[in-house]
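> Got a predicted model here, sequence first, then my questions.
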Amino acid sequence: MKPANEKDSATTWNIANDNRVGPVGKFLRRTSLDELPQLWNILRGDMTLVGPRPERPHFVDQFSQEFHRYAHRHRVQSGLTGFAQVSGLRGNTSIADRARFDNYYIEHWSLWLDLKIIVRTFTEVLFARGR
């Protein structure tokens, strides 16, 4: 990906056909290999394997004001994969729906739900669904 300045990087919403993404970046995104560095954050304890996906602070503030219960999704640590993502809410999809799915996950958490999300994540990655 071609570099953006710091302000644009923090405040620009990523879109599916971002012209800054080169062929290698498109492959990494399509295969979700661009998420592998997040494993380091999991090992350090900054993230969990399953949980609401993190968002940049600019958008957390904005979405918290615009969408009912958006801020509630920050009751738990961010995760590499989440219920919203395996339910098709990736990329340029409804923020309200993402918040609803993330809050459902938090309020109904179980080891079984985590295992189902992990299996669905592998299926999504393996078959590159939704891309």
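Perfect, thanks for sending it.

> make it CA atoms for all contacts and neighbour counts henceforth
OK.

> so where does the residue nearest the centre of the chain fall, helix or strand?
Using Cα atoms, centre = their mean, the residue of the chain that lies closest to the mean C-alpha position is Arg53, 3.6 Å off. Arg53 is part of no helix or strand when elements are defined by DSSP states H and E.

> Quick check, it in contact with His74.
No - counting by Cα atoms under 8 Å, Arg53 stays clear of His74, with 9.6 Å between them.

> second one coming, line it up with the first:
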Amino acid sequence: MTAGKRAFDLVVSILLLALLWPLLAALMLVLLAVEGRPVFYIAERMRTPHEAFGLIKLRTMRPAAYGTRATGVTGGDKSARMSRLHRLLRRSRADELPQLWNVIRGDISLVGPRPPLRIYVDAFPALYERVLRSRPGITGLASLRYHATEERLLAACRSPEETDAVYRRRCVPRKAALDMLYQRHASVGLDLWILAQTMRAVLRRRDGRMLREAPAHSTRRVPANRD
């Protein structure tokens, strides 16, 4: 990461936190009142092929049943653990607001490949050795261009094994290709464009469609994991 990109990340993240902290505080209170503790979920993600960190999110899933080991990305198999509030937070990406703190700490950037789970880095070491030459980010080219397809593919999965297999076969290589395309053309201008397009996509979800669809949304189809 260049000094200019790091300075850009710090300035923008601090400004966004200053502007959005009332919204974040309100979401935390609502989540606490409706779903209880914990409000935050700390997810292990990889910053480099050999270095992990704790990615901070608002919790958007109920704890797994006792004795159940929750691993891998999120697909339709985990739908029963999500409430309507959880789905709304995921669809609006409001659950990712605490990740601005990860940016300030230097764990991730505003723009870059989404930080992967350790199991996929271990499964595809050569691929992630190349992808993670860029600092992972809150949003990125793969997030913009492949999110809808990933969501559709994983939401149709009915078991952890199916979700994992589909993610490995159909999502990992396509997202990595987009991440490496970003890497080859990385610039402040491209970062600004990706941030603007991400904001545009988030705002489009406030047009009322999300709220109209949520009550009728099957508990078996949920937003897939964005990571």
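Yep, it's here. From a predicted model like this one, the values you see are computed outputs, not experimental measurements.

> so what number do they get for TM-score?
TM-score of the superposed chains, computed with TM-score structural alignment, normalised by the length of structure 1, equals 0.83; 126 aligned residues with a Cα RMSD of 2.4 Å.

> mind checking the end-to-end distance for stretch 81-100 of structure 1?
One end of stretch 81-100 of structure 1 sits 15 Å from the other (Cα to Cα, to the nearest Å).

> those helices in structure 2, which residues are they?
Applying DSSP state H to structure 2 gives helices spanning 3-35, 84-92, 99-105, 118-123, 125-131, 141-155, 160-166, 172-185, 188-204, 209-213.

> okay, the last one sits on what stretch of structure 1?
Aligned by TM-score structural alignment, helix 209-213 of structure 2 corresponds to no residues of structure 1.

> how about that helix: buried residues?
Neighbour counts over helix 209-213 of structure 2 (16 or more other Cα atoms under 10 Å) mark Met210 as buried.

> so what's the residue mapped onto Leu36 of structure 1 from structure 2 up against?
With TM-score structural alignment defining the correspondence, Leu36 of structure 1 maps onto Leu97 in structure 2. Contact partners of Leu97 of structure 2, counting by Cα atoms under 8 Å, 6 or more residues apart in numbering, are Leu24, Lys57, Leu58.

> which residues touch the first one?
With contacts defined as Cα under 8 Å, 6+ apart, the neighbours of Leu24 of structure 2 are Leu97, Pro98.

> Now do it against Glu162 of structure 2, distance only.
According to Cα to Cα, Leu24 of structure 2 and Glu162 of structure 2 sit 34 Å apart.

> can you check the second one too?
If you measure Lys57 of structure 2 against Glu162 of structure 2 using Cα to Cα, the figure is 25 Å.

> now swap in the last one and tell me
Counting by Cα to Cα, the separation of Leu58 of structure 2 from Glu162 of structure 2 is 26 Å.

> which one of the two has more residues nearby?
Higher neighbour count among Leu58 of structure 2 and Glu162: Leu58, with 24 against 16, using other Cα atoms under 10 Å.

> The more buried one contacts Arg93, doesn't it?
No - using Cα under 8 Å, Leu58 of structure 2 is not in contact with Arg93; the gap is 9.9 Å.

> Now for whichever residue in structure 2 pairs up with His58 of structure 1: which residues touch it?
Using TM-score structural alignment, the equivalent of His58 of structure 1 in structure 2 is Ile119. Ile119 of structure 2 makes contact with Gly72, according to Cα under 8 Å, 6+ apart.

> And Ile119 of structure 2, how close does it get to Met46 of structure 2?
Going from Ile119 of structure 2 to Met46 of structure 2 by Cα to Cα gives 10 Å.

> Kindly report the same for Arg184 of structure 2.
To Met46 of structure 2, Arg184 of structure 2 is 21 Å away according to Cα to Cα.

> do the same with Thr71 of structure 2
Per Cα to Cα, Thr71 of structure 2 is found 15 Å from Met46 of structure 2.

> These two - which one has more neighbours?
Taking other Cα under 10 Å, Thr71 of structure 2 and Met46 do not tie; Met46 has more neighbours (25 against 10).

> what's around the closest residue to that one other than its chain neighbours, how many residues?
Distances taken as Cα to Cα, 6 or more residues apart in numbering put Ala52 closest to Met46 of structure 2, at 4.3 Å, once the chain neighbours are dropped. For Ala52 of structure 2, the count of nearby residues is 17 (other Cα under 10 Å).

> cool, and the one 5 residues further on?
If you count neighbours by other Cα under 10 Å, Lys57 of structure 2 ends up with 20.

> Kindly report the same for Phe83 of structure 1.
Close neighbours of Phe83 of structure 1, defined as other Cα under 10 Å, add up to 27.

> same thing with Gly72 of structure 2?
Other residues near Gly72 of structure 2 come to 16 when the count uses other Cα under 10 Å.

> Repeat that for Arg174 of structure 2.
Arg174 of structure 2: 15 neighbours (other Cα under 10 Å).

> Just give me the match in structure 1 for it.
The alignment partner of Arg174 of structure 2 in structure 1, by TM-score structural alignment, is Asp97.
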